[in-house]
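Chemist: here is a sequence with its predicted model. Questions after.
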Amino acid sequence: MAKQAPRFKYYAQNQMSLIPHSLDDFIPKLHPVRIINTVIDKLDLESLYDSYAKCGGVSYHPKMLLKVLIYGYLNNVYSSRKLEQACLENVHYMWLSGMSYPDHNTINRFRSSKLKGYIEQIFTQIVELFIEEGFISIEEAYIDGTKIEANANKFTFVWKKAIANYKEKMVQQILEIWGYADSIARQESELPPPPDFKKIDVDTITQAIDTLNAALKDNPDIDQKVKNKLKYITKEYPSKIKEYQEQEATLDDRNSYSKTDNDATFMRMKEDHMDSGFLKAGYNVQISTNNQYILSYSIHSNPTDTTTLIPHLEKFKENYGVLPTAVIADAGYGSQENYTYLESEDIAAFVKYNTFDQEQEQLSKKPRKNSKQDTKPFTADKLFYQHNGDYFVCPMGQQMHYIGDIIRTTTTGFIQTLKQYQAKNCQGCPLNGICHKAKGNRTIEINFELQRYRKQANELLNTKKGIDKRKQRCHDVETVFGNIKQNHRFRRFMLRGKEKVAIEWGLLAIAQNIRKRAA
């Protein structure tokens, strides 16, 4: 009996089709690439088109490049070279590009230059489309921030404190030589007093050096070591001071920056692979979300969240013309300035303050394991206050009376007023040293306005609506960051500079929203 041959499906690599295939035939009907195509086709991109030159060579269509970029960020393809390769090999990119083959320079130039000033408009239009479809509401905004590493060398840091120390050492060196020169000059002529160096700049340093050189010039009795030191100072210090001044101008109100990305600040990163909290150059990215869609985003060089809330909400207002009616955020945003702003804008502030969780644990019948115990029973917030007489009662039952106000200004220029109250006869008190450790009578500073805001926030957060909002925040805004950083492995920006970083995050935000829409 003849052995039966195996059967295979027909295979002819060079077989021609009577009717050529269309790339559209290879794209499933509900594929995310179709959603990107549909959404981008609905946008008004005239302002982006107008940014192109009206004469010269023919450019790739910006709508096509935008689609390719967004689809790349949707699929964790962030490199312009990999996007170039995908347009040659991947049927989805080929369908989006209409069989155009932009090279990596074109893609990168479009991303870093052409989208500057337009990406936020594009993002806002897409959000408004989803609002019309009923997927998003801008009434409630869940706000949080995360730190993303910058594309910068971690060893190219500049620290404000280090600059101040270097400048002080330079002044000290000049004053030492000044003292030596003064002792020499007494034998012949009077040397003027040294500058006060209240402002250590190029002019002050140069004038001091010139005075020293004139005083010690042609004097054969000068110590050779002093001569060499003065020669070094004359050559190096003016240029060094100029460099420090330029660095201080770049720092502005920051404590550090990177030389390879001047807009990046050194921050402690949670995602450090060594779990050591290593400082890296990065950006503080703030987003507001609703139903896990990103409503707005902002990029900050300040590592703390406290000072980012107001500029973030102002950008929200700039994009949509209105502010949300409710803001839900964690304790990192619970400052007096933020509460004041939210109240002035008539926004419901579901915003924790720094001791809220600890207070909730203490009120709970079953505190969590390893929770912080109250080791400071005599702090000012635990003292009884008598409104009628405007005084506090110390732990020994003595009255602490009002003695005056203290005005403080925050780094953002916000003015706080604190009232001071002072006790009497603390020296012979049996609790002296336990109640407080300062010398003399105990003095406390009370910010009644902040206390009022905290009381309002506590009451609002403990309503049924407030409890629901607190629970919702954890799996609304934090989930978005987790998805981008963990699932889609975006933990480091590829572009440098705050403007370009904003473009890159804008593409990520658009991709996140379309990804959520396609889910």
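Modeler: Sure, I can see it. Only a predicted model underlies this, so the values are computations on that prediction, with no experimental measurement involved.
Chemist: C-alpha from now on. contacts and neighbour counts both.
Modeler: Noted.
Chemist: helices along the stretch 151-300 of the chain, start to end?
Modeler: With helices called from DSSP state H, counting those that start in this stretch, the stretch 151-300 of the chain shows them at 160-185, 202-216, 224-251.
Chemist: and the last one, what does it pack against?
Modeler: Going back to what we said before, that points to helix 224-251. helix 160-185, helix 202-216 (3 or more Cα pairs under 8 Å, 6 or more residues apart in numbering; DSSP states H and E).
Chemist: would you reformat the helices of the stretch 151-300 of the chain as JSON lines and include mean neighbour count and distance to residue 333?
Modeler: Below are the helices of the stretch 151-300 of the chain laid out as JSON lines (neighbours: other Cα atoms under 10 Å; distance: least, Cα to Cα, whole Å):
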{"stretch": "helix 160-185", "mean neighbour count": "16", "distance to residue 333": "25"}
{"stretch": "helix 202-216", "mean neighbour count": "17", "distance to residue 333": "40"}
{"stretch": "helix 224-251", "mean neighbour count": "15", "distance to residue 333": "24"}
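Chemist: what's the closest of those helices to residue 17?
Modeler: Closest to residue 17 of these, according to Cα to Cα: helix 224-251, at 63.8 Å.
Chemist: by how many degrees do that closest one and helix 160-185 diverge?
Modeler: 150 degrees (axes from the mean of the first three to the mean of the last three Cα atoms, to 10 degrees).
Chemist: looking at the helices of the stretch 151-300 of the chain, which is closest to residue 389?
Modeler: helix 160-185 (45.9 Å).
Chemist: from residue 282, how far out is the closest residue to residue 498 other than its chain neighbours?
Modeler: Distances taken as Cα to Cα, 6 or more residues apart in numbering place residue 263 nearest to residue 498, at 5.8 Å, with adjacent residues excluded. Per Cα to Cα, to the nearest Å, residue 263 is found 9 Å from residue 282.
Chemist: comparison target below:
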Amino acid sequence: MLLNQNTNNNYTARQLKLPLEIEKLIDISDPVYTFCEVMDHIDLSGYFVEKGYKTGRPRCDEQKLLKVILFAFMENGVCLLRKIEKLCHNDIRYMYLLDEMKAPTFATFGNFIRNELTASIEQIFTDINTYIFTKDHVDLQHTYIDGTKIEANANRYTWVWKKSCMKNRQKVFDKISILIDAMNQKVLGYLGIKLEKREEYAIGYVSELLAMYKERTGIDENSFVSGCGHRKSIQQKQYQELEGYLKRLKTYVHHIEICGNERNSYSKTDQDATFMRLKRDYMGNDQLLPAYNLQAAICDEYIAVIDVKPYASDMECFVPLMEKFSHTYGHYPKYPVADAGYGSYNNYLYCEEHGMEKYMKFTMYKKETTDKKYHENPYRAVNFSKDADGNLICPNGQKFLFKRRQHVKYNKYGRTEELYECESCEGCPHKQKCCPRAHKNRTIRMNEELTAIHQEVLKNLESIHGALLRMNRSIQSEGTFGVLKWDRSYKRLFRRGEKNVILELTLISCGFNLYKYHNKKQRQMKVA
């Protein structure tokens, strides 16, 4: 009797058993539970309004999309859209967050971030911080401030320099003046017309000159000749030359307007990025790279405020960061702690105006505190003695007489400084140590208010409280950037434009705070 040898290969031994409960497969200490705890206490319905579409496929649930995106940033620091799509198909935690919703594509995530989160992500970040700060009792009075330059998503050789544009624009002005002389002499003089020259030429005026020249000479652009074997008329040559100068003027004006009054450069592929010198120069020739100045205010290891500015100097970024802090939390921090990059006269007066203590180092702070020879140098103006009338007395016993008061440039608070000149430095035995480069009597510039502020800052920072704050700043603020740039390998932006860069960095800050809250929660559970 023949046996039936038919076999069925349409099966696999690795099959799931039903019913399947996803929550039993996720470890109890997994970050997804901490994430759900925070998000469940936030009302997200106000951020996503139903559009009321009557046709097309059903829309994805915006709240679930947001949760998947934020959890991906929480886990990875920064997460690519295609990777999020892959995680939704393969990672059971993302299936748990989707809650039976079909896994979206990377394009769905991209459209959602671009169209829905650009305007609302900062408020969502504030809501997340409000819950976390309340649960963890975060102190918002002590704020640790630091900045770092992060490379923009812009091409390398796309720089535009403002000074170069202004210099070349002046050269075009000179060439236009020479051309107007040639027009008046060779063509318009025979017609009884004379064009007016100027030192600087506006675009509108050059356009009027071009139209006037075309009208009075009666030339027709359709009759212009070009190429080998054709001879251009003098009218055509002058008209096309002036037209070329007009085009160059428009280009230079466009570049200068984009730079504005506060920047000296920008990138053509990301016009909000400014060329700065970065610590990590992969080109190896100390070349400027397009970048943004990332500013963060840290409170108890959490990112309280994140901001981005196209300024290379940290001094210009302090006031906008504090204004954003006040707008977000309704008050200014009492103790803003920052390094020497933020200590300026403007920022100190700003702290006085808004009730903030001065715990920001100034430029020469390290030398003042560590270099005893510099601090006690008798030839420094701050170490000069004073007579009964308040006049400064140099080590040789000569008086420094008040000469004049002068305004300090680029100071919006109207800062002035006093200029003093020595009575006589002739035959002084201390000249080589006091002022070796001075050809006449020594002059010094002083601002008594700024000197008093520096003494106050030194007193604050050298106290026990100030020492603890300085130690915490180096741990918390610089440690935050260390986690972002090295632990999570986030060293270059993915988006272009200041508005999109803030969106990207706010998403990363949301993920950072959520993961920090999860880690603190797990440590507290182990201790308990």
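Modeler: On my side now, so go ahead. Because the structure is predicted, anything quoted here is derived from the model rather than measured.
Chemist: TM-score for the pair, please.
Modeler: For this chain pair, the superposition-based TM-score is 0.85 by TM-score structural alignment, normalised by the length of the first structure; 490 aligned residues with a Cα RMSD of 3.2 Å.
Chemist: just to revisit the earlier point, for the helices and strands packed on helix 224-251 of the first structure, please prepare TSV with the additional fields distance to residue 329 of the first structure.
Modeler: What follows is these, written out as TSV (distance: least, Cα to Cα, whole Å):
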stretch	distance to residue 329 of the first structure
helix 160-185	31
helix 202-216	46
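Chemist: surely residue 405 of the first structure is in a strand?
Modeler: Yes - with DSSP: H, G, I helix; E, B strand; the rest coil as the criterion, residue 405 of the first structure is part of a strand.
Chemist: ok, residue 23 of the first structure - contacts?
Modeler: 91, 94-95 (Cα atoms under 8 Å, 6 or more residues apart in numbering).
Chemist: list the ones among the residues you listed that the second structure also has?
Modeler: Contacts conserved in the second structure for those, using both residues aligned by TM-score structural alignment, their matches' Cα atoms under 8 Å: 91, 95.
Chemist: only the buried subset of the contacts of residue 23 of the first structure, as a PyMOL command please.
Modeler: Buried members of the contacts of residue 23 of the first structure can be picked out in PyMOL with the line below, counting by 16 or more other Cα atoms under 10 Å:
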select buried, resi 91+94+95
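Chemist: in a markdown table, list the contacts of residue 23 of the first structure along with secondary structure.
Modeler: Listed next are the contacts of residue 23 of the first structure as a markdown table, based on three-state DSSP:
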| residue | secondary structure |
| --- | --- |
| 91 | helix |
| 94 | helix |
| 95 | helix |
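Chemist: quick one: the strands in the stretch 51-200 of the second structure?
Modeler: Taking DSSP state E, counting those that start in this stretch as the criterion, the stretch 51-200 of the second structure carries its strands at 142-151, 159-161.
Chemist: of all those, which lies closest to residue 469 of the second structure?
Modeler: strand 142-151 (8.2 Å).
Chemist: with adjacent residues omitted, what lies nearest to the most centrally placed residue in the second structure?
Modeler: Centroid-nearest residue in the second structure: residue 309, 2.5 Å away (criterion: Cα atoms, centre = their mean). Distance criterion Cα to Cα, 6+ apart; nearest residue to residue 309 of the second structure, sequence neighbours excluded, is residue 293 at 5.3 Å.
Chemist: spit out the contact partners of the one you found.
Modeler: 147-150, 308-312, 314.
Chemist: contact partners for residue 476 of the second structure?
Modeler: Contacts of residue 476 of the second structure by Cα under 8 Å, 6+ apart are 144, 298, 300-301.
Chemist: what's stretch 168-175 of the first structure aligned against in the second structure?
Modeler: Under TM-score structural alignment, stretch 168-175 of the first structure corresponds to residues 170-177 of the second structure.
Chemist: mean shift between that stretch and the first structure?
Modeler: With mean Cα distance after the TM-score superposition for the first structure, stretch 170-177 of the second structure departs from the first structure by a mean of 1.9 Å once superposed.
Chemist: residue 121 of the first structure -> the second structure?
Modeler: Per TM-score structural alignment, residue 121 of the first structure is aligned with residue 123.
Chemist: before we move on, back to that, more neighbours, residue 263 and residue 282 of the first structure?
Modeler: residue 282 (29 against 24; other Cα atoms under 10 Å).
Chemist: hang on, the more buried one packs against residue 147?
Modeler: Yes - Residue 282 of the first structure is in contact with residue 147 according to Cα atoms under 8 Å; the separation is 6.4 Å.
Chemist: need the overlap of contacts for those two.
Modeler: With Cα under 8 Å, 6+ apart as the test, residue 282 of the first structure and residue 147 both reach residue 267.
Chemist: just the helices in the stretch 1-150 of the first structure please.
Modeler: 32-41, 46-50, 62-74, 80-89, 91-97, 104-109, 119-132.
Chemist: switch those helices over to a markdown table; also include distance to residue 358 of the first structure.
Modeler: Shown next, in a markdown table, are the helices of the stretch 1-150 of the first structure (distance: least, Cα to Cα, whole Å):
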| stretch | distance to residue 358 of the first structure |
| --- | --- |
| helix 32-41 | 44 |
| helix 46-50 | 50 |
| helix 62-74 | 40 |
| helix 80-89 | 48 |
| helix 91-97 | 52 |
| helix 104-109 | 48 |
| helix 119-132 | 37 |
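Chemist: so which of those is the most surrounded?
Modeler: Counting by mean count of other Cα atoms under 10 Å, helix 62-74 has the highest mean neighbour count of the helices of the stretch 1-150 of the first structure, with a mean of 22.
Chemist: strands of the stretch 251-400 of the first structure, residue ranges please.
Modeler: Per DSSP E, counting those that start in this stretch, the stretch 251-400 of the first structure carries strands over the ranges 256-258, 265-268, 279-290, 293-300, 326-329, 348-351, 384-386, 391-393, 399-409.
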